[in-house]
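Undergrad: Predicted model and sequence below, questions to follow.
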Amino acid sequence: MSQRSLADRVTVPEVAVFVSGVVSMGIEILVGRVVAPEFGSSIFVWGSIIGVSLTALSVGYHYGGRRADEQATPGKIVRLLVYTAVYIGGLVWVGDPLLAAASTIPLPDRFASLPAVVAYLAVPTYILGFFSPYAAELLDAETVGGASGHVYAVGTIGSIVGAFGTTFVLIPAFATVTIELLFALLLLGTAFAISLTTTSGVDRHKTVTVVCAVSMLTVAPVAAPGAVDVVEEETGGIPGDTIHETQTQYQKLEIADRRGVRTMYLNGQPQSAMDLDDPYRHVFDYSRYMHLPFLFADDPDEIDRVLFVGGGGFTGPKHFVHEYDVTVDVAEVDPAVVRAGKQYFDVEESANLSIHTVGGRQYLQETETEYDLVVVDAFKKDQVPFQLTTREFMELAKERLSDDGILYMNVISAPSGSASQFYRAEYRTMETSFPHVYSFPTYGSGSHVQNIELVATKDPGVVTQSELTARNRDRDVGIDLADEIEPYRASEETGDVPVLRDDYAPVDEMLNEMAGRQYVVEGAPGMNATAGA
């Protein structure tokens, strides 16, 4: 007996439910990237995405199941595929203004992303929920249980393909609008293929006409980039002339020139800046504070090996190599950031500067190198990644430091008020691992959200503000730090905040207090931003 080919064995319901699984999981992951520049990628954002997706799917399952007895035909499946493609393809055109409009809805900060997530995700996911009950009804199975089990298995396999494919293949390779286009075309292609292979309830001529028309409308924005550019221009963007823009596997990266200053933005937040005429000028004032460890050390010449966790535009590493006789390692997790630093920010690896494309905590776990100074300057939008904030990380950094080693950490928070919770929790966490912790707000001691620089020392002796002032006067560290010493704080009230641990670090909850507040970045004009926006 001859065996049937795979094409003969695969049925219309199986193809439809597999594709619905691919698209439903793929679009869910993609929405996380779409809303991140506006709302971040906190636990609240991802909770909203998962919750909306599950709600829409469950409603689709319910109504699809009620209608499956009467409406489950290949022709109806073709129409549902086209409807979903139309919505997802429409996001290519109107996604940006839709996101901008959703962000204006006044809601408590933790729920701020919910309208945007609903607008992007609810309708297509609801429609995709119809496919499983329709497929179960159409399958030629001996039992209801057999049909249901087979449908769920095929749909889950599709979801697995959608999850891994979107995460590891599509997002690293394409812009979000291109991925939306690909999902829409996958749905349309499936509708077209079904219409050619079945006559049950399908008007082939009409279906082919509709599929071709929708395909052209969907492809148009990508084929004619000007249409998308108009939308982006109307909804605003980063200041200056954009010279480089890409969607990396971790974030959206943009580089813009404005008034002689080149700035790197990650998910819309300014991360590093370079004066094009004077590359070693500190554009952002907070970067000057990175030199403070050379005043905290008993002998600045003892700082010989330095690790930077986080690269960005490599402002700190470049200055250290240029001004001091030190060897610098940089752990930067995003290879696109490393490439951009080399191409646009004059970063060159050398005998004194090595760049490792790996996460900072992973690097510290794997390295056997002992450092005299570890500088943590890593951010995801305006948040220090959770895994770099906990007591376990502090202990790991302490183990990799020399006997008199120093840990320097740049955080974004407020020195006082309700938005200070994260700063004070980080201060308390560092105190559990180091004898002394000092802090330096960069924009006053009030409630403004700003960069706050934390210095933790292994030396049991206290370094007073007057000692720092004297050392600044007597030592040549390449920069006058008199103004940076002024906001010195050697203690902090931390009784009402927790020690951050790997198993309990409510960083998102604490940073939620910063949402909607102006984040003040002292330096280049036009660089102030809104924290949590």
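TA: It's in. Residues are numbered from 1 along each chain as shown.

Undergrad: drop to CA atoms for contacts and neighbour counts, all remaining ones
TA: OK.

Undergrad: can I assume Ile255 sits in a strand?
TA: Yes - the assignment for Ile255 is a strand, going by DSSP: H, G, I helix; E, B strand; the rest coil.

Undergrad: Can you tell me the closest non-neighbouring residue to it?
TA: Met264 (4.6 Å; CA to CA, 6 or more residues apart in numbering).

Undergrad: before we go on, here's another structure to hold up against the first:
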Amino acid sequence: MGGVTGFARGVIRAQVGHGFAELVGDPDRPRGWTLLVDGTAQSHVDLDDPEHLEFEYVRRLAHVVDLMAPPLRPLRAMHLGGGAWTLPRYVAATRPGSAQQVVELDGELVDLVRSRLPADDPGLEVVVGDARAVLATARPAAADLVVLDVFAGARTPAHVTSVEFLELADAALAAGGVYAANVADGGALEFARGQVAAARAVFAHVAVVVAADVLHGRRFGNLVLVASQDPLPEAELARRAAADPFRATVLDDAETARFTRRAKPPHDREARPSPVPPLGVFGR
């Protein structure tokens, strides 16, 4: 880690390997922190309550986790993109004994999170490396859940957006396993439509959890893509998403087919990173 450069009024600042990180104290939660990298909000954690999920897209990912198996049953999870390990902490709290691997490219960011926001869970392994490269080395059928939440700055890199990448995720999943991804887009949602098309090219069942204003192009935001070779619990996922403070809808298999608008699934040769968010979005 490049060293903590400041601490004042609940803010910790540090130069890390791939940018400038800030941990900003939550005024409403004594041990709550928001992680920003180069001004983009990456994670929020509450060390006293790992089941508290501040970001709407993380809450939706947690709904997916909750519906994967009966309560308290451990899961084998692979989290591509670390941030402050919000979802892994949630899984550890709600499903003790889960075996989880977090993959984060920035080793100095990992050191910052370990030192300032420690997670005392023996089942949580943090690996420093490129998400796709580590996924390619995963044992076949070794995971129940693969989550993609990778950002370089405010954009998802192209090499984790292709059909070939999704084929690696599928190979890592056990029978009944689920792939879930945080997809950031706005406007006509061309990037998101391509990501759904890529998922439909690999998985038998695909759903999307999305707020109405994002779906209809009124704001830039997060869509949660969920895919599996087995049927997904779309109806229950829709009920939970509709009951959230920030309500969302769920597009089922038939609706995701229409959502793609004949978008072509991107392969490695034509894959592109996610679009740059407008200024002011995600804390920028």
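TA: Looks like it came in fine. Fair warning: this is a prediction, and the values are worked out from it, not measured in the lab.

Undergrad: quick one: secondary structure of the alignment partner in the second structure of the residue nearest to Ile255 of the first structure?
TA: In the second structure, the residue paired with Met264 of the first structure according to TM-score structural alignment is Leu35. Secondary structure state of Leu35 of the second structure, per three-state DSSP, is strand.

Undergrad: sorry, back to before: surely the residue nearest to Ile255 of the first structure touches Pro270?
TA: Yes - at 5.9 Å, Met264 of the first structure and Pro270 qualify as touching, with contact defined as CA atoms under 8 Å.

Undergrad: out of the two, which sits in the busier spot?
TA: Comparing Met264 of the first structure with Pro270 by other CA atoms under 10 Å, the one with more neighbours is Met264, at 27 against 21.

Undergrad: which residues touch the more buried one?
TA: Neighbouring residues of Met264 of the first structure by CA atoms under 8 Å, 6 or more residues apart in numbering: Leu253, Glu254, Ile255, Ala256, Pro270, Gln271, Ser272, Ala273, Gly312, Gly313.

Undergrad: what about the fifth one, is that helix, strand or coil?
TA: Classification of Pro270 of the first structure into helix, strand or coil gives strand, according to three-state DSSP.

Undergrad: Could you tell me how far it is located from Leu196 of the first structure?
TA: 51 Å (CA to CA, to the nearest Å).

Undergrad: Quick one: neighbours of Pro13 of the first structure, just the number.
TA: Using other CA under 10 Å: Pro13 of the first structure sits among 25 other residues.

Undergrad: And Leu266 of the first structure, by the same measure?
TA: Neighbourhood size, Leu266 of the first structure [other CA under 10 Å]: 24.

Undergrad: and what of Pro231 of the second structure?
TA: Here the number of neighbours of Pro231 of the second structure (other CA under 10 Å) works out to 14.

Undergrad: Let me have the contacts of Met264 of the first structure in a markdown table, extended by distance to Phe164 of the first structure.
TA: Below are these laid out as a markdown table (distance: CA to CA, whole Å):
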| residue | distance to Phe164 of the first structure |
| --- | --- |
| Leu253 | 22 |
| Glu254 | 26 |
| Ile255 | 29 |
| Ala256 | 32 |
| Pro270 | 30 |
| Gln271 | 29 |
| Ser272 | 32 |
| Ala273 | 35 |
| Gly312 | 27 |
| Gly313 | 30 |
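
Undergrad: if we take those, which one ends up nearest to Leu6 of the first structure?
TA: Comparing the contacts of Met264 of the first structure against Leu6 of the first structure with CA to CA picks out Leu253 as the nearest, at 43.1 Å.

Undergrad: The closest one maps to what in the second structure?
TA: Aligned partner of Leu253 of the first structure by TM-score structural alignment: Ala21.
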